[in-house]
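>>> need coordinates for the below:
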Amino acid sequence: MPEGHSVHRIARQFERNFVGHRVAVSSPQGRFADGAKALDGATLTEVWAVGKQMFMGFDDGAWLRIHLGMYGAWDFSGDIQMDATIASANGRMGQTNQRGTVFDDAGENSLTSIGAPRKTRVRMAEAEKESDVSAEFPPEPIGQVRVRLLTETVCADLRGPTACEVLSAEQVTAVLNRLGPDPQRDSSDEAGQKFVDTITKKNTPIGLLLMDQSVVAGIGNVYRAEMLFRAGIDPYRPGKKITTDEAWALWRDWVYLLEIGVQTGQMMTIDGLEGEDWRQAMAHRADRHWVYKREGLPCKKCGTNIRLEEMANRKLYWCPSCQT
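You can find the predicted model right below:
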């Protein structure tokens, strides 16, 4: 499932290419026909993400809420202009500055984003993939396209989302009220305090709390495992036994790691890498994570084998020696 940084990157793609334009909305698949009819011809005025959900506001007062879930993805085509906060394929922006293009071998949060503008097709989900296309614009829909958003120059096709619905402003507020803080939307001390207060009052294991979108928005399996390792915290320790200082450290680390993810497209969780070590880490998941997907391998700090267990039907990676 896409974690928070991926959804923010997608929102910024829409902000750059669609906001301020009238949008033709259709549902080639037919499952979103009524919703498409309600939005068709309106001007997109704002797009933003909270955690794993994206909200698109139109000038008629309607909102489109998208949750990609496990299988959802957006395909963009046309004269796409990549948002300046997203690393370009020429390595000119963000943490890729002067380091050249890096392609991830596992397809996880790939850096194969594009320069601006360029006639292309790019898929944005947990992994981003790019391919040049010479077909006429707009392209024929491929597969089960739930909704198509189309301007004169750019097309976006959505497949396989968990949620795709038209909401009123009041309904958007109701959804937001159920979500925990997202530091890309609000990194203030007030947002951090809300996170800290929620964590330290619950008897639920911290490994579950970090995945609870009502506690904090955007953290998934990768960030959960890596943040707890970086903090040296046992994922089974109850929230009530997390100290205030530890809770604040987790919040600040999420602010920090999420920004790196948005800027680079990679869930980079090992600090201090430079030169070829940095390039290796950006290209290979095993070189940029401490514990995620490293079950049975020795911990990079202490040598103890990394454990893989299940917590609420999700895979949990952790080091039983470093995390106490």
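
>>> going forward, measure contacts between C-alpha atoms and count neighbours the same way
OK.

>>> okay, strands next: where are they in the stretch 201-324 of the chain?
307-311, 314-318 (DSSP state E, counting those that start in this stretch).

>>> so which bits of the first one are buried?
Spelled out, that is strand 307-311. By neighbour count on 16 or more other C-alpha atoms under 10 Å, the buried set for strand 307-311 is 307, 308.

>>> check which helices and strands it is in contact with.
Strand 307-311 is packed against strand 314-318, with contacts defined by 3 or more C-alpha pairs under 8 Å, 6 or more residues apart in numbering; DSSP states H and E.

>>> to compare against the first, here's the next sequence to fold:
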Amino acid sequence: MPEGHTLHRLARAVDDAFGRTTPEVSSPQGRFAEGAALLHGTVLEGAWAHGKLLFVDFAQDRTLYVHLGLIGKWFVLPVDPVHAETGPPVVGEVRLRIADEHHVADLRGPMACTVVHQEEVARLVDRQGPDPLQPVGGHNDPDAAYRKISGSGKTVAELLMDQTVLAGVGNIYRCEVLWRHRLHPLKPGRSLKRASWQLIWDDLVHLMPWGVRTGSIITLDDVLEDVRAALDGGAAVQVPREFAVYQRTGMPCLRCGSTVRAKVVAGRNLFWCGGCQRRT
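Prediction:
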């Protein structure tokens, strides 16, 4: 399942391509025909995300709600001039198509794709925890997440993957951020100190925008500095897929040399260092 930075990046792409215009909205597959008919011919006012939920606001108080789930795919692509008048051919089972003469966005395999009103949007967002990619304030309060964490006997690793506790964080970010702060992932939430939670939150606020900017998860400081320097210099960037512990079972920790361990937690393989991640 895509982590939150992917949804924020996708929302930005939809907004850049179609925001404040009246694109064609259709359902080539037919399963979203009624919803597409409600949105077609209305102004797309903007797109935004909270955690792993994506919302596209249209005129007349109508919002498209999309949850990609495990297999959903949605890309915004430029239209080949050859297909400018007829539109690109439909390939595969396309639940939703948003298109104009310049761009096309085909949605395939989402867990959710429906038209909702503002009351339902508020309900969906209120069920989520705070999102490190959103400005802090109102609903997006990291203290609300800590209240849930500090009152729970579940492991910190489980809680960081619970979208009702913290929105948008997936397996890679949870493994890497816990490693960055030497925190044992299997400690119960109720034993996590407030200062340690603040370290986790602040680091996610620091790291996740780079995921939005580059489309890749960056958690190693040296990689981040190289990417920052390249972008500042106007160079094209190919972000290496390098992590400290994620998918490095049995390999030496980059910090202390101890063996990286793995265990299934909350349905996903958790990775951590058995040596330096003992902080309580």
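
>>> fetch the TM-score of the aligned pair.
Here the TM-score for the pair of chains, by TM-score structural alignment, normalised by the length of structure 2, is 0.90; 268 aligned residues with a C-alpha RMSD of 2.1 Å.

>>> ok, which of the strands of the stretch 201-324 of structure 1 comes nearest residue 120 of structure 1?
strand 314-318 (35.8 Å; C-alpha to C-alpha).

>>> buried residues of that closest one, list them for me.
For strand 314-318 of structure 1, by 16+ other C-alpha under 10 Å, it's 316, 317, 318.

>>> you'd agree the first one is up against residue 308?
Yes: between residue 316 of structure 1 and residue 308 a contact is recorded at 5.6 Å, counting by C-alpha atoms under 8 Å.

>>> what's the closest of the strands of the stretch 201-324 of structure 1 to residue 63 of structure 1?
Once those are compared by C-alpha to C-alpha, strand 314-318 is nearest, at 31.6 Å.

>>> name the single longest helix found in structure 2.
Scanning structure 2 for the helix with the most residues, using DSSP state H, yields helix 194-214.

>>> tell me where the stretch 101-250 of structure 2 has helices.
Under the criterion DSSP state H, counting those that start in this stretch, the stretch 101-250 of structure 2 contains helices at 118-126, 142-150, 156-161, 171-180, 194-214, 221-232.

>>> any chance of those in CSV, plus mean neighbour count?
Formatted as CSV, these follow (neighbours: other C-alpha atoms under 10 Å):
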stretch, mean neighbour count
helix 118-126, 13
helix 142-150, 18
helix 156-161, 23
helix 171-180, 22
helix 194-214, 17
helix 221-232, 13
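
>>> nearest to residue 36 of structure 2, of these?
helix 118-126 (17.7 Å).

>>> give me the residues contacting that closest one.
With contacts defined as C-alpha atoms under 8 Å, 6 or more residues apart in numbering, helix 118-126 of structure 2 is touched by 50, 61, 62, 63, 65, 139.

>>> just the buried members of those residues?
50, 62, 63, 65.

>>> neighbours around the nearest residue to the first one once chain neighbours are set aside, how many?
Put plainly, it is residue 50 of structure 2. Nearest non-adjacent residue to residue 50 of structure 2, counting by C-alpha to C-alpha, 6 or more residues apart in numbering: residue 131, 6.3 Å away. Neighbour count of residue 131 of structure 2, defined by other C-alpha atoms under 10 Å: 27.

>>> trace residue 131 of structure 2 over to structure 1, please.
Correspondence of residue 131 of structure 2 to structure 1, assessed by TM-score structural alignment: residue 182.

>>> same question, residue 93 of structure 2
Aligned partner of residue 93 of structure 2 by TM-score structural alignment: residue 144.

>>> so that match makes contact with residue 29?
Yes: using C-alpha under 8 Å, residue 144 of structure 1 is in contact with residue 29, at 5.4 Å.
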